[in-house]
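Trainee: Curious how this folds, go ahead:
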Amino acid sequence: MSQSLKIGSHVLNGFIHTARVDLYRSRGVPYPALQTSGTVRYKLDNPWPQPSPISKNMPYAVLHVAGDELKEFLATIVARFRRQVKFSWLSAAQYLRNKPHLDCPDDTTFCRYMTQSVYTYFLTDTLDTDDRELLEKNGISSDSVHKSDLAPVSTVDPFPGLYCTGSVCYFRETSSGTFEIIGIAMMDKQFRMGELLRPSDGNSWLRAKMHVLQGATYLSLFVTHPKCHFPMDAVIAVTRTLLPKEHPIAKLLEPHMYLQLPLDYSVLHIKNGPGYNDPMLYYTAFSGRGASQYRLFEYSFAGLPGHAAFPPYTFGYLLDSRKTEYLAYLRGYYDVILGFVREVIADVELDDVVLEWAQQCAHYSRGFGAPGGTFDKEQLADRLAIIMWNCSVVHSADHREFYAIPMEHKPTRLRIPPPFDRSECSFDEKDLTQVDDRLRHFMWHEMYVRPWPLKQLINVNYGFTEPAMQQANRDFIAALTAYDASLTDNKYAPLGELATSIQW
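Mentor: Below you'll find the model as predicted:
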């Protein structure tokens, strides 16, 4: 069967599955596949944060979405998804004629991804006993060695014929602050490491790099990036429930809360969303079943004991993270936002309304509160700046930088086993995936990874009525523009590509 016919077959099966689900929901027409799907129906009757129905190790959930916001979400984001589901497979067929297979990057490019891009979130200079023993066994000093810890991926339960394996990559920091690749060790489900593979190990090395890139793709989507999304939902719900719309804090935050609640709800709680990964839909791209992938969401919030790269989530965690070039770029925007917030709240009193808001945010968002229970104006400014920064700059930049890594270097599915030792093995990029895998890969990349900003930070309008605050709004945009212009060698997202909120 030709590639085009295979793509058409997968798309047709997806359409039939969707139609049968719709018939079941609207008319009760029996569909046996739903009896074992694990679908859960959630009540949308509580606007206040509540324990996650998925896991106690997940952030507080918001299971109610206001009608007007839901309508906006359906008319914008969901409408785009529906258009893509119906038509983007045609673009996929054309794209895959030119690039039907994944591609293994050279070592320099691979090292750059792991140490300079959004993948720096996995990089740590904390080595444990197993790391040091493995390096010593191979005659390698652990001085100046860092590792990219991709261990959590081993906990995913892949579908038959697919592989999903954790790993550890070792890099040595040079005197100039750059990194050189040392080696890779694959990691099994018990977090036991295999042999250290080196760049001279031929096909084993090539296989290892592809499994590492799959692991980095997985953890970006299920562990590091969700820290932008889900912990902020409770803060948004508290803000919209407790603060009057005309309150300065409410006005300050509203542009940065646009569409996040319905979007996050759809990611976590809708069966045809990316989290559940229903394999019967032709645009679901991952290797594992929903339950084991939700386990990665748990690591995002609860952390993974014994792994320094995955501490428990705490509000404002990025400001305390290991300083890298990418985080320095992000931090510059935080400083600009903080200066603006200080100006806006200069005359805001820490009255009972504000203190109640802060207290409730602290209850539902770990680390939001101040040590000892005190809360002053500077702490208020910091918390507000973090919310705004997280939902605009950090989220958009992470998406843009992840998208900039070529799709062929971001595997979501692999059909060759990982190398746990240096045994002779084959490596042919044609064997890494099948047509079905690459179709799903393309659709996922276009629907969920490509930046789709609806409202841009450069045009943010806080709706202030006071002339002084309106001028502060204009000055803020000018300050953002000036910071963007100062980044003469900027490798990362330009200001024009940053959205006001989490909109995709």
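
Trainee: Please count neighbours and contacts with C-alpha atoms only from this point.
Mentor: Fine.

Trainee: I'd say residue 294 and residue 269 touch.
Mentor: No - here residue 294 does not reach residue 269: they are 10.8 Å apart, not a contact under CA atoms under 8 Å.

Trainee: what's the overlap in contacts for these two?
Mentor: Counting by CA atoms under 8 Å, 6 or more residues apart in numbering, the shared contacts of residue 294 and residue 269 are residue 276.

Trainee: What is the burial count for the nearest residue to residue 17 once chain neighbours are set aside?
Mentor: The shortest distance from residue 17 to any non-neighbouring residue, by CA to CA, 6 or more residues apart in numbering, is to residue 280 (6.9 Å). A total of 17 residues lie near residue 280 under the criterion other CA atoms under 10 Å.

Trainee: show me what contacts residue 280?
Mentor: 13, 14, 17.

Trainee: now residue 51
Mentor: Contacts of residue 51 by CA under 8 Å, 6+ apart are 58, 59, 60, 61.

Trainee: For those, please prepare a markdown table with the additional fields secondary structure, neighbour count and distance to residue 165.
Mentor: As requested, the contacts of residue 51 are exported to a markdown table (DSSP: H, G, I helix; E, B strand; the rest coil; neighbours: other CA atoms under 10 Å; distance: CA to CA, whole Å):
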| residue | secondary structure | neighbour count | distance to residue 165 |
| --- | --- | --- | --- |
| 58 | coil | 20 | 23 |
| 59 | coil | 28 | 26 |
| 60 | coil | 22 | 29 |
| 61 | strand | 25 | 29 |
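
Trainee: which one of those residues is nearest residue 290?
Mentor: Nearest to residue 290 out of the contacts of residue 51 is residue 58 (CA to CA; 14.8 Å).

Trainee: compare with the first, here's sequence two:
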Amino acid sequence: MRKTNYSSFWKGTTTCLNHREKEILSYRPKDFLYGRKGPWPQPSPDHPFGESPAVLKIPLREILDWWIFVGLRYVVTLLLTPFIYIYYLFNRGLVSVSDKEFNSYLTKSMMSKFLSHQLDKSDLNHFKDYINEDETYLITDLSPVEVVDTFEGIFVSPSKTLLELRDGKYVVKCIYIDDSKEIFTPKDGEGWELAKYFVLQGAALCATLVEHPSLHFPLDSINAITKTALPKEHILFKLLYPHLRFTLQLENAVLTYKTSLLQSKWWMPYAPYPGPYDGLRELLVCGYKGMIGNKSYTGYQFYRRPRKIYSEYGDFLNLYYDTIHDFVSEVLADVKCGDRAIENWANYISPLVPNFPDGKEIFEEGNLVDTVSYFIWDVTIAHSLDHYNYGAMNIQKVPLRIRHTAPTKGMSYFSRKKLVSAVDQTKYRMSQLLFFKPTNVTCLYNTNYNFKEEKLIRMNKDFLQNLHEAERSALVKGINYMPLKDIARSIQY
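Mentor: This next block holds a predicted model:
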């Protein structure tokens, strides 16, 4: 029997192929991180049409890596629970939030991401008696919390806050509370004071479950496909790989584990939210799919460049994006148009991530550099800053639970000490220690991309130096929202 020489067959066939096809056929399973059998996105089990694709089958080595460096910290931190509870037994309730502090939360913190010039019809109707055509306004719309079904005795209300431009700064003018269908100003005394807590509660809910998840879950598809579809020695793999560690197992734990804080069970000492699982999960859907007829929530897009944020918080984010963009532009300068590995990579991702360029678009008008820069910026700067900023907020001023009905005009005195319980605050503080405050394992400032070429190694060193220059620039401008040393290398909390 004649034996077919398949090696010769393929050699003969490739003479008819173009250079790009020869390149991709030359790769073997050993050239890939997981031998072409790595993680891959699939429809999210809980919301296949309402959430971004999920990555459920995580390689064992990544699971173990996460448990050793991240998961064990959770277990140890839980031992603090009784001490935290005792503290809040003696430090009950909320504390006063001045109008200046309230304004600062909405215009300078993570919550400034909700500021929008886009007032829709309902906004114009609510605030028609407070809007002057000659003035400039922003709105903080916290409507998504309407989907939250609260526990007994706990209350949440959608709200809209109107801000007016005065002397170059935006200042809160009035608050609309949907549950009471009334508008409050500082002249409303106790009603105004309680309304501020409801706004801050809504902002905390939307920040952690509507806005911030957009930095997490939609990018899991990019993480998984990069590990599975790009050869290990490809320049794009080397550029992205340091920013992929810990993330997939972390996301899987948040979305699917029965011990996740999203499950919001009564016995969980770290589950601080005001209602059960279903309503909380719907907040993620609001963030990803958007809200019909609401200009403040239009659904997730992979923007490729940071979207406009009307605050110094956004200025800080842009400063670091520019530094990352310059570095990525240098590293990818020699990538050939039509690189088959990148083309395949983009074609795999684009159907799964809204507005992600496909294999043709990725090589047009700087899209490759913008796309890669945005991803790195998202999982490092943008993600870390949200955690650093929110994790530092005073939970006695920014509640997640409120044990009082929505404010009404002319309401009498309310007790701040009774607005939250010691259990409420214990759960909140534990979640802050476990999940919200940054706890870095690897950091951006000392990232090694394992380049082999001297030119690329020099670029790596220059990038780290330029990060320090960006920090110095932020300090000079008075917008250094977080130290460079605290910025994580990947999504690891």
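
Trainee: and of the contacts of residue 280 of the first structure, the nearest to residue 138 of the first structure?
Mentor: Looking across those and measuring by CA to CA, the closest to residue 138 of the first structure is residue 14, at 49.1 Å.

Trainee: Confirm that the closest one sits in a strand.
Mentor: No - Residue 14 of the first structure sits outside any strand when classified using DSSP: H, G, I helix; E, B strand; the rest coil, being helix.

Trainee: nearest spatial neighbour of it, skipping sequence neighbours?
Mentor: In space, residue 14 of the first structure is closest to residue 281, 4.8 Å off (CA to CA, 6+ apart).

Trainee: Distance check, the aligned residue in the second structure for the residue nearest to residue 17 of the first structure against residue 421 of the second structure.
Mentor: Residue pairing (TM-score structural alignment): residue 280 of the first structure is matched to residue 267 of the second structure. With distances taken as CA to CA, to the nearest Å, residue 267 of the second structure is found 15 Å from residue 421 of the second structure.

Trainee: same deal with residue 272 of the second structure?
Mentor: For residue 272 of the second structure relative to residue 421 of the second structure (CA to CA), the value is 11 Å.

Trainee: Please apply the same query to residue 434 of the second structure.
Mentor: Applying CA to CA to residue 434 of the second structure and residue 421 of the second structure gives a distance of 20 Å.

Trainee: which one of those two has more residues nearby?
Mentor: Shown here are residue 434 of the second structure and residue 421; by other CA under 10 Å, residue 434 has more neighbours (21 against 18).

Trainee: Counterpart of that one over in the first structure?
Mentor: Match for residue 434 of the second structure (TM-score structural alignment): residue 447.

Trainee: Residue 52 of the second structure too?
Mentor: Checking TM-score structural alignment: residue 52 of the second structure goes with residue 59.

Trainee: the helices in the stretch 301-450 of the second structure, which residues?
Mentor: Assigned by DSSP state H, counting those that start in this stretch, the helices in the stretch 301-450 of the second structure fall at 312-331, 340-349, 367-377, 383-391, 422-431.

Trainee: looking at those, which is closest to residue 93 of the second structure?
Mentor: Nearest of the helices of the stretch 301-450 of the second structure (CA to CA): helix 422-431, 7.5 Å.

Trainee: still on that earlier bit, contacting residues around the residue nearest to residue 14 of the first structure?
Mentor: With CA under 8 Å, 6+ apart, residue 281 of the first structure has these contacts: 13, 14, 15, 17, 18, 272.

Trainee: Then residue 419 of the first structure?
Mentor: Neighbours of residue 419 of the first structure in contact, by CA under 8 Å, 6+ apart: 186, 204, 207, 208.

Trainee: you'd agree the third one is up against residue 415?
Mentor: Think residue 207 of the first structure. No - the criterion here is CA under 8 Å, and residue 207 of the first structure misses it with residue 415 at 10.8 Å.

Trainee: okay, the two: which has more neighbours?
Mentor: residue 207 (22 against 16).

Trainee: how near is the more buried one to residue 111 of the first structure?
Mentor: 15 Å.

Trainee: Tell me how many other residues surround residue 423 of the first structure.
Mentor: 11.

Trainee: Over to residue 255 of the first structure?
Mentor: As a measure of burial, residue 255 of the first structure has 22 neighbours, counting by other CA under 10 Å.
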